[in-house]
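Participant: can you look at this prediction? I've put the sequence above it.
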Amino acid sequence: MGRPGLVPDRARGRYSMRNQATSRRASGCYGAAGRIRLAGQEDGSCRHHAMTHGRRGPRALAEPLGARWGALPGGLRGVLWMLAGAFFFAAHGPLVRLASVDVDPLVVAFLRSLALFFLMLPWIVAHGRQAARTHRPVEHVLRAATSLVGLVLLVLAQANLPLAEVSAISFAAPLFGVFGAALVLRETVRARRWIATLVGFAGVWIVLRPGLADVDPLYALPLVSAVFVAVSNLMTKSLSRTESATAIVAWLAVLSVPLTLVPALFVWSWPSAVTLLWAALLGVAGFGAHQCLSRALAAADASAVMPYDYMRLVITATMAYAIFGEVPAIWTWIGGAVIVGAVVYIARRESQAARAARGTAGEAGS
């Protein structure tokens, strides 16, 4: 017996498809115009045929979207990735505030690290030995500890202070990084970058307004957090000279769990299901932010995309107003603009210096 809808072609030793259309019309899968009947059909075979031949699956639909995305200019893709990252970074503060309702912020920091670890675990396992291979384990531990101190201080600040002000002050990390680059890495910092750094700190002063308003001692938290973030970034830069990016990311993800668990145990209380949900979303926000940032920097030059990272000040202020009714003071916007302007200028100068160094190295090698 031959297969239904196929006509034996003995000359070629296979089945011919020439009678297949006629078979479909006979079974009712085709209408008068010869098109697949999708609306209101009841026959199971017709429904199967429509699903397998007349509709496109998710993978097929994703292909043209991926092609269109890849066809966009690299600069535009970088900007879009950076804006998405700014949204994830901005969501961190409100999620911390919501998760801190019934547990201590130190517990929130641990739950965030745990959620982020589980999100990254498949990636770590997939890289296997490459993720664990290192020649500088002590530096990895120090870098993780420094980064997590900055994280814990930031979480404490976001749980207790106006979110827009915390966001504005946290932008000071690159300003501290200039001092670290000059003192620790022995990089040459010229007058323009020093002036921009001082202007940036003037912006921090505008946000805090010491002497003009009562300053809560808790405002030291985001400032000190910015210092630790700057030190962590410098250590990352140092590690990247000999370590793979895979190892740097994997070591931080693994070490973050025990390093945040220790302080959390001193103030431990069991989180509710709602708190666990906020903590899980915190992990997603952290994962999404770093993924978007890395993709933005891979798609375009840092000086072109980094300015868009500072949209998170606007996004944070909007979220804080919508969720908690916080209205930022005018000085927060003015000081934040000064800080952002200074940091953007520093980023552009560093990018120009890096391009000049690559050009010099290329000429020397040719």
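Facilitator: That came through, no problem. Numbers count the residues shown, from 1 in each chain.
Participant: make it CA atoms for all contacts and neighbour counts henceforth
Facilitator: Fine.
Participant: so which elements touch the longest helix along the chain?
Facilitator: Under DSSP state H, the helix in the chain containing the largest number of residues is helix 330-365. Helix 330-365 is packed against helix 163-170, helix 191-208, helix 302-305, with contacts defined by 3 or more C-alpha pairs under 8 Å, 6 or more residues apart in numbering; DSSP states H and E.
Participant: please redo it, this time with the cut-off set to 10 Å
Facilitator: Secondary-structure packing of helix 330-365 (3 or more C-alpha pairs under 10 Å, 6 or more residues apart in numbering; DSSP states H and E): helix 163-170, helix 173-183, helix 191-208, helix 302-305, helix 311-324.
Participant: now the ones you listed in JSON lines, with mean neighbour count and distance to S366?
Facilitator: Listed next are these as JSON lines, based on neighbours: other C-alpha atoms under 10 Å; distance: least, C-alpha to C-alpha, whole Å:
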{"stretch": "helix 163-170", "mean neighbour count": "26", "distance to S366": "43"}
{"stretch": "helix 173-183", "mean neighbour count": "19", "distance to S366": "30"}
{"stretch": "helix 191-208", "mean neighbour count": "19", "distance to S366": "31"}
{"stretch": "helix 302-305", "mean neighbour count": "19", "distance to S366": "26"}
{"stretch": "helix 311-324", "mean neighbour count": "19", "distance to S366": "42"}
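Participant: what's the closest of those helices to P222?
Facilitator: helix 163-170 (5.9 Å; C-alpha to C-alpha).
Participant: for the closest one, packing partners?
Facilitator: helix 74-99, helix 137-160, helix 191-208, helix 220-239, helix 311-324, helix 330-365.
Participant: can you add distance to A304 and give these back as TSV?
Facilitator: Formatted as TSV, the helices and strands packed on helix 163-170 follow (distance: least, C-alpha to C-alpha, whole Å):
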stretch	distance to A304
helix 74-99	7
helix 137-160	26
helix 191-208	18
helix 220-239	20
helix 311-324	14
helix 330-365	8
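Participant: which of the helices and strands packed on helix 330-365 sits closest to F266?
Facilitator: Across the helices and strands packed on helix 330-365, closest to F266 is helix 163-170 (C-alpha to C-alpha), at 25.4 Å.
Participant: compute the inter-axis angle for the closest one and helix 191-208.
Facilitator: Taking axes from the mean of the first three to the mean of the last three C-alpha atoms, to 10 degrees, one finds helix 163-170 and helix 191-208 inclined to each other by 160 degrees.
Participant: okay, now the one to match up with it:
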Amino acid sequence: MPEKTLPKQGTAARARAPARADHPFKGIALILLSTVFLGTSDVTSKYLSATLPSVEITWIRFVVFVLIMVPAMLPGTPLYALKTERLDLQLLRGAALLGSSLLFISGLRYLPMAVASATSFVSPLFVTALSIIFLSERVGLRRWLATAFGLIGVLIVLRPGTSAFNVAAFFPIVSALCWALTLVMTRMMSGREHAITTMTYSALSGLAILTALVPFVWVTPSWHDILFGIIIGLASTAGQWIVVLAFRYANASVLAPFSYTQLVWVSFLGFLVFGEVPDIWTVIGAACIVASGLYTAHRERVRRSQVLLTAAEPAPNA
């Protein structure tokens, strides 16, 4: 996609952004580190769901998120990032991110860690479909076949029509759809909005919505609950920020295989904390989902390489 002309705010933001460097091993190391933080956030959310409603857990998470982003809200400071040319898209992205977080935490209340995490990794499949609608991208037959294979993996994990099926499994699936919307809207703002601006508006819009909802389900938390809520907020925010750092050093096609190690990490934590052991069908279904995601990332790399090659070709003589 050709780079668009930047408005003043985007130009200043880009000037502050660190230059892109090609250090794939550093990017891989950061992605592996991010899975530790994100997995810890997921497991802690499941643990806390035994005593607090999902809305309240998510609210605490976003309170911490907003507090971390406060420096970006102070006018006159180097990090100030509230100027935006796409307020509507920023707010919609924040609502989608909130939906992803809230629905996933709701699913964790009823599902084993491995099942919730495996089904949530179908987001690349949703991105494929949404890219046609919102980004006018062309999707070839092979990517559609990969998407179908991933959906088969979801069916293997969920096993609808059997006693193993849990209707709560739809929570992480819809969460993945919301996350895919978040990624697509991020692409739509790419080159126009700084990452700090996007994170700040995501934090503010999510907290505003949750603050309106949380009084209806409020349960007075203990200091123990507040402590674990803070851990969720810190771990999730740190994990997301480390992912942003990783993409400064390597392309998505390089990092995608290693992001799936989060499935191993959360499965291990699920066993350690909750005594959950994934059954063979969950493992097989997760393998199908991962394989589909990896092939989708591969096709994305091939497509981008073809676009760059075409752009580099000299124009024919007049």
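Facilitator: Received, thanks. In this text the structure is predicted, and so the values were computed from the model without any measurement.
Participant: between the helices and strands packed on helix 163-170 of structure 1, which one is closest to V184 of structure 1.
Facilitator: Here helix 220-239 is closest among those (C-alpha to C-alpha), at 8.5 Å.
Participant: what's the closest non-adjacent residue to the one residue sitting closest to the centre of structure 2?
Facilitator: In structure 2, the C-alpha nearest the mean C-alpha coordinate belongs to W179, at 5.3 Å (C-alpha atoms, centre = their mean). If the residues on either side of it in the chain are set aside, W179 of structure 2 comes closest to S100, at 5.5 Å by C-alpha to C-alpha, 6 or more residues apart in numbering.
Participant: could you measure from the residue opposite that neighbour in structure 1 once aligned over to V227 of structure 1?
Facilitator: Residue pairing (TM-score structural alignment): S100 of structure 2 is matched to G150 of structure 1. Distance, G150 of structure 1 to V227 of structure 1, using C-alpha to C-alpha, to the nearest Å: 8 Å.
Participant: again with G70 of structure 1
Facilitator: In terms of C-alpha to C-alpha, G70 of structure 1 sits 38 Å off from V227 of structure 1.
Participant: also A157 of structure 1?
Facilitator: Distance from A157 of structure 1 to V227 of structure 1, by C-alpha to C-alpha: 14 Å.
Participant: same question for I346 of structure 1.
Facilitator: Applying C-alpha to C-alpha to I346 of structure 1 and V227 of structure 1 gives a distance of 17 Å.
Participant: hang on, the earlier thing: which one of the helices and strands packed on helix 163-170 of structure 1 lies nearest to S16 of structure 1?
Facilitator: Here helix 74-99 is closest among these (C-alpha to C-alpha), at 48.3 Å.
Participant: what range in structure 2 matches that closest one?
Facilitator: Helix 74-99 of structure 1 covers residues 23-48 of structure 2 once aligned (TM-score structural alignment).
Participant: cool, and stretch 267-278 of structure 1?
Facilitator: With TM-score structural alignment as the criterion, stretch 267-278 of structure 1 aligns to 217-228.
Participant: tell me which residues in that stretch are buried?
Facilitator: D225, I226, F228 (16 or more other C-alpha atoms under 10 Å).
Participant: ok, now which ones touch the second one?
Facilitator: For I226 of structure 2, the contact set (C-alpha atoms under 10 Å, 6 or more residues apart in numbering) comprises L48, I57, I60, R61, T220, I232.
Participant: same list, those residues, but as CSV with secondary structure and distance to A312 of structure 2 please.
Facilitator: Below are the contacts of I226 of structure 2 laid out as CSV (DSSP: H, G, I helix; E, B strand; the rest coil; distance: C-alpha to C-alpha, whole Å):
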residue, secondary structure, distance to A312 of structure 2
L48, helix, 53
I57, helix, 50
I60, helix, 49
R61, helix, 46
T220, coil, 61
I232, helix, 46
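Participant: out of the residues you listed, which end up buried?
Facilitator: So, by 16+ other C-alpha under 10 Å, the buried ones in those are L48, I57, I60, R61, I232.
Participant: how near is the equivalent of Y295 of structure 2 over in structure 1 to R192 of structure 1?
Facilitator: For Y295 of structure 2, the aligned residue in structure 1 is Y345 (criterion: TM-score structural alignment). For Y345 of structure 1, the distance to R192 of structure 1 equals 9 Å [C-alpha to C-alpha].
Participant: what's the answer for D104 of structure 1, then?
Facilitator: 43 Å.
Participant: again, but for V227 of structure 1
Facilitator: 21 Å.
Participant: quick check, P328 of structure 1 in a strand?
Facilitator: No. Using DSSP: H, G, I helix; E, B strand; the rest coil, the assignment for P328 of structure 1 is coil, not a strand.
Participant: now the match of helix 74-99 of structure 1: buried residues?
Facilitator: Buried residues in stretch 23-48 of structure 2 (16+ other C-alpha under 10 Å): 24, 26-28, 30-48.
Participant: neighbours around the counterpart of S244 of structure 1 in structure 2, how many?
Facilitator: By TM-score structural alignment, S244 of structure 1 lines up with H194 in structure 2. H194 of structure 2 is flanked by 23 other residues according to other C-alpha atoms under 10 Å.
Participant: equivalent analysis for L177 of structure 2, please.
Facilitator: With other C-alpha under 10 Å as criterion, L177 of structure 2 counts 24.
Participant: what residues are up against F266 of structure 1?
Facilitator: D104, L106, V107.
Participant: ok, the last one to V166 of structure 1 distance?
Facilitator: What that stands for is V107 of structure 1. Distance from V107 of structure 1 to V166 of structure 1, by C-alpha to C-alpha: 20 Å.
Participant: ok, now R355 of structure 1?
Facilitator: R355 of structure 1 sits 33 Å away from V166 of structure 1, going by C-alpha to C-alpha.
Participant: list the residues that contact both of G150 and V227 of structure 1?
Facilitator: With C-alpha under 10 Å, 6+ apart, G150 of structure 1 and V227 have common neighbours L221.
Participant: pull the contacting residues for the closest residue to L151 of structure 1 other than its chain neighbours.
Facilitator: In this structure, L151 of structure 1 finds its nearest non-sequential neighbour in S225, 7.0 Å apart by C-alpha to C-alpha, 6+ apart. Neighbour list for S225 of structure 1: 146-157, 169-170, 172-173, 231 [criterion: C-alpha under 10 Å, 6+ apart].
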